[in-house]
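**Q** Got a sequence here, can you build the structure:
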Amino acid sequence: MDDSFDTFVTGGSGFIGRWLLAELTRRGRRVVALVRRAGEREKELRAFVDAHGGDARLLRCVDGDLTRDGLGLDIALEGVRDVYHLGAAFEFGMDPVRARAVNVEGTLRVARWAASRPQLRRLVHLGGYRATRMPAWLCEAQIPLSSHDRARLYREHGAYEASKLESQLEVRALAAREGIPLTIVSPSTVIGDSRTGETIQVTGLGEMIGRMVAGELPALAGSARTNVPVVAVDHVAAMLATAPERDETIGRELCVLDARTPPLPELVRRIGDHLGVAAPTRVLAPALLRALPRSLTGVDPETLTFLSEDDYDTRSAEEHARAVGIEMPDLDTTLRRWATYLTSTRFGACAPSGAATIRDVAGSRTFVVGRPETAQTLFLHGLPWDAESWRDVADLTPGSSARVDLPGLGRSSPARVDDVAWLDALLADRARPIVLVGHSLGAGLALRFAARRPQRVSRLVLVSPAFLQRRAPAMLRCAALTSRALRGMSLERAQRRFLGAGDVHPAVESAHAHLRRPGVASRIARALAGASTLEARAELRRLLEAIAVPVTIVHGDQDPLEVRPACEIVTVAGAGHVLHVTHPEAVSAQLRDDEFASTPLHLT
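**A** Modelled structure (predicted):
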């Protein structure tokens, strides 16, 4: 490796680190990133950098270790001018010895390595915003800390935060002694990218939102004035990348946060409103939570040290941002995009659901993948599924498509109108008819909508339409029993019940996860019972006989039709009721010849 690399980054595979690598290479910097198992991780990191506006041709990854002298490097890197230290052990409940080895001693090793660079311009250390409000006794303590002071620090703050505070004190002292040009950038709680909401970190506030969505957050810790400021990861990356460009930041600490962040209860309420879930109204004092068993509260006592009513001095960061032309992104937009991304990935449990949004549709905060207003095809799921069940079919089908979670199911909150009126509102801005593809219960919804608004639909594809098949067993027609069974169903049993033996399918994982959301299981049970009545089945059969829209029915030979209507019927060999999940190619094949309707809508 030659000496043309001018920038060195530790922690490049972490949350903030990834965005920093993209930002630095976007600015033309030639970057070496120290990571463990570089050979395994470089390909993935380079792909991330290219996908996020950077230039992976300017990035190299090398093996190293913060706990080893010389960082375990076997290359000189004499041309490095800027050193960014982001590497740290981030975990609550850590052993203090491990926390100090990585976060304190590792920081000092990086600083000494940086000081030995003949062309060093800047050492940029990633701190934490809580360090800008250190206790008075700690600010006055002698550095290095005495064993008494260190024990007190780790007892009061826990190993993670204590090690970060100690490392910040130690690196300042070392820089002052040895004349190292140091800038500390201390972000607050870092949330997703302001443009996309993307994140790879759920710890802390993200976990809290996940518990709220699942109905497992009865109260908040803190007070009505608790301040947990947030900041977007791309803004932090830009502040880090530009810190060495100005001599004025030498010896300064930039506290990077969005001062517009409301107090924690209001912050959580805004996110809850966006997601269509109720935010907790009760607030419990941290002292009370510390006194109660963790098994009862579900709260790690170490996380409570981050809760305070403090304000933070952001003047240095704001001055720098103005000088280099960086604007703070809009807070509410960033929060909404981040919350949507978290929901789309089930809080880090799966890959994101494409271009997902959460929008208001007839009173429902509706989870949408794609753009129903322009898509050629709209997929409607059945029970107990969600939009994820259509992912494979959508990926295999040419042309634009959209898929949604129906009102009150999956990630969508209930609507204030019936499902047909909700679908009418969802498609209200379309200029052309759409292909509606519905599974089971969703097939009935697609049919009812086409009967009410035939001019809005170019074609119906009904996959396993339950109203043409054997009626649900008597037990499933009892909403109370079904609701109880769904809530108590294990993931493994759900796989066996819905798809049969085998590894758990991602669509089953998604459907099962949403059964934890308040009211979802009971709404599924009521919808199933209502769709199974003789009257509902007869009505849908009459609508199908009279419909003027072209119809294709797709079903599996293991899930036969009781009635064979006068329309195109495709039978898939070896398939059961959920063939769009088990046989996505066969379903997609029925959609590949569709031409996007060229006739504009003429609505009356």
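**Q** contacts, neighbours, all on C-alpha from now
**A** Will do.
**Q** quick one: Leu264 and Ala573, what's the gap?
**A** Taking Cα to Cα, to the nearest Å as the criterion, Leu264 is separated from Ala573 by 55 Å.
**Q** Just want to know which of these two has more residues nearby.
**A** Neighbour comparison, Leu264 and Ala573: the larger count goes to Leu264, with 24 against 13 (by other Cα atoms under 10 Å).
**Q** ok, longest helix in the protein?
**A** helix 159-178 (DSSP state H).
**Q** Span of stretch 545-563 from start to end?
**A** 11 Å.
**Q** Need the residues that contact it.
**A** Residues from elsewhere that reach stretch 545-563 (Cα atoms under 8 Å, 6 or more residues apart in numbering): 450-451, 454, 457-465, 468-470, 565-577, 579, 587.
**Q** And stretch 367-381, by the same measure?
**A** With Cα under 8 Å, 6+ apart, stretch 367-381 has contacts from 353-359, 387, 389-390, 399-406, 411-412, 426-431, 434-443, 446, 596-597.
**Q** what do you get for stretch 525-542?
**A** In this structure, residues lying in contact with stretch 525-542 by Cα under 8 Å, 6+ apart are 383, 441, 444, 447-448, 467-468, 471-472, 476-480, 482-483.
**Q** Would you do the same for the sequence below? I want to compare the two.
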Amino acid sequence: MTQAIVLLHGWGLSSAVWAPLQAALDPSLNVRTLDLPGHGNADPAGPTLESWSDALLAQLPENSLLVGWSLGAQLALHLARHHPDRIARLALISATPRFVQADDWQAAMPADTLADFRRSFDLEPTSTQRRFIALQGLGDARRREVVNGLGRAATPPGEARKAALADGLGLLASIDLRSAVPQIRQPVRLLHGAGDTLMPVAAAEWLADTLPDGRLSIFADSGHAPFLSRPQDCASLIEGFARD
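**A** Here you go, the predicted structure:
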């Protein structure tokens, strides 16, 4: 059994987003939540994937089950590839190796759409963040519940956080982990909502096919945040995986 379960949230949110999942997990488990750099109560770490990874690595216990969602899942993949001694296994929710489309990668958001989000965030950060949160509720049978939960856990994009949140959007635009995925040797459990319109299921299917030890579970009637709309189902899968 892994020593700790560590939860990494997605862009624009905070570790508070995990509250429903934490409530559903067995309280005897050693569950920890981390804020991404510049999110929640965490200090900014700079604009690069390596700087964000290093900031998180400093807080990770050895032999962790790292649970990453969205941008947090990308960071988890990067950490597992480069620091396998610290991470025993991964559970990735709404994961993708690349967030934006390319000529050889269509299971993603159009690059122009994310570029528009970045421009809008520079001018109107609060309304842009709300629009991004609203997208994450699409395709979910409990859409209102999901959007409300995300909104309560959002990191306000005031002057103290705006630059770090903009750096996070920059990471979503630039990260491409496809070449690293075949080198990840830890067991990986993938959880994905069938109705996820922000990140197509095809991205998770590619990961399941390409990872040396990957397995995918798809949740019907769920969107980008199944741990909010189906916390008990997600908790059951994560608990079983942790105890393997």
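**Q** Tell me how they score on TM after superposing.
**A** Once superposed, the chains reach a TM-score of 0.76 (TM-score structural alignment, normalised by the length of the second structure), with 214 aligned residues with a Cα RMSD of 2.7 Å.
**Q** before we move on, back to that, so where in the second structure does the longest helix of the first structure end up aligned?
**A** Helix 159-178 of the first structure lines up with nothing in the second structure when matched by TM-score structural alignment.
**Q** Check stretch 447-466 of the first structure too.
**A** Taking TM-score structural alignment, stretch 447-466 of the first structure hits residues 77-96 over in the second structure.
**Q** Now do the strands in the second structure.
**A** Taking DSSP state E as the criterion, the second structure carries its strands at 4-8, 31-34, 64-69, 87-93, 188-193, 214-219.
**Q** In JSON lines, list the ones you listed along with distance to Leu165 of the second structure.
**A** Formatted as JSON lines, the strands of the second structure follow (distance: least, Cα to Cα, whole Å):
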{"stretch": "strand 4-8", "distance to Leu165 of the second structure": "15"}
{"stretch": "strand 31-34", "distance to Leu165 of the second structure": "16"}
{"stretch": "strand 64-69", "distance to Leu165 of the second structure": "16"}
{"stretch": "strand 87-93", "distance to Leu165 of the second structure": "21"}
{"stretch": "strand 188-193", "distance to Leu165 of the second structure": "24"}
{"stretch": "strand 214-219", "distance to Leu165 of the second structure": "29"}
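**Q** Mean neighbour count and distance to Leu169 of the second structure added to these, as CSV?
**A** Shown next, in CSV, are the strands of the second structure (neighbours: other Cα atoms under 10 Å; distance: least, Cα to Cα, whole Å):
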stretch, mean neighbour count, distance to Leu169 of the second structure
strand 4-8, 23, 16
strand 31-34, 18, 19
strand 64-69, 26, 15
strand 87-93, 26, 18
strand 188-193, 25, 21
strand 214-219, 18, 26
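**Q** Could you check how far the residue mapped onto Gly193 of the second structure from the first structure is from Gln495 of the first structure?
**A** Using TM-score structural alignment, the equivalent of Gly193 of the second structure in the first structure is Gly556. Gly556 of the first structure sits 18 Å away from Gln495 of the first structure, going by Cα to Cα.
**Q** Report how many residues lie close to Asp244 of the second structure.
**A** Per other Cα under 10 Å, the neighbour tally for Asp244 of the second structure reads 7.
**Q** Ignore what I typed, I meant Glu40 of the first structure.
**A** For Glu40 of the first structure, using other Cα under 10 Å, the count is 11.
**Q** Secondary structure element for it, which one?
**A** Using DSSP states H and E, the element containing Glu40 of the first structure is helix 38-51.
**Q** quick check: the helix or strand following that helix aligns to which part of the second structure?
**A** Past helix 38-51 of the first structure, further along toward the C-terminus, the next helix or strand under DSSP H and E is strand 59-63. Here strand 59-63 of the first structure fails to align to any part of the second structure, judged by TM-score structural alignment.
**Q** try stretch 210-225 of the first structure
**A** Using TM-score structural alignment, stretch 210-225 of the first structure pairs with nothing in the second structure.
**Q** Against Glu595 of the first structure, how distant is Pro398 of the first structure?
**A** For Pro398 of the first structure relative to Glu595 of the first structure (Cα to Cα), the value is 10 Å.
**Q** who has more neighbours, the two?
**A** More crowded of Pro398 of the first structure and Glu595, by other Cα under 10 Å: Pro398, with 16 against 11.
**Q** Need the nearest residue in space to that one, chain neighbours excluded.
**A** Arg592 (6.2 Å; Cα to Cα, 6 or more residues apart in numbering).
**Q** residue in the second structure matching that neighbour?
**A** Using TM-score structural alignment, the partner of Arg592 of the first structure in the second structure is Glu239.
**Q** In the first structure, which residues correspond to stretch 11-19 of the second structure?
**A** On the first structure, the counterpart of stretch 11-19 of the second structure by TM-score structural alignment is residues 383-391.
**Q** Now, of the contacts of stretch 367-381 of the first structure, which are buried?
**A** The neighbour count (16 or more other Cα atoms under 10 Å) marks 353, 356-359, 387, 389-390, 400-406, 411-412, 426-427, 431, 434-443, 446, 596-597 as buried among the contacts of stretch 367-381 of the first structure.
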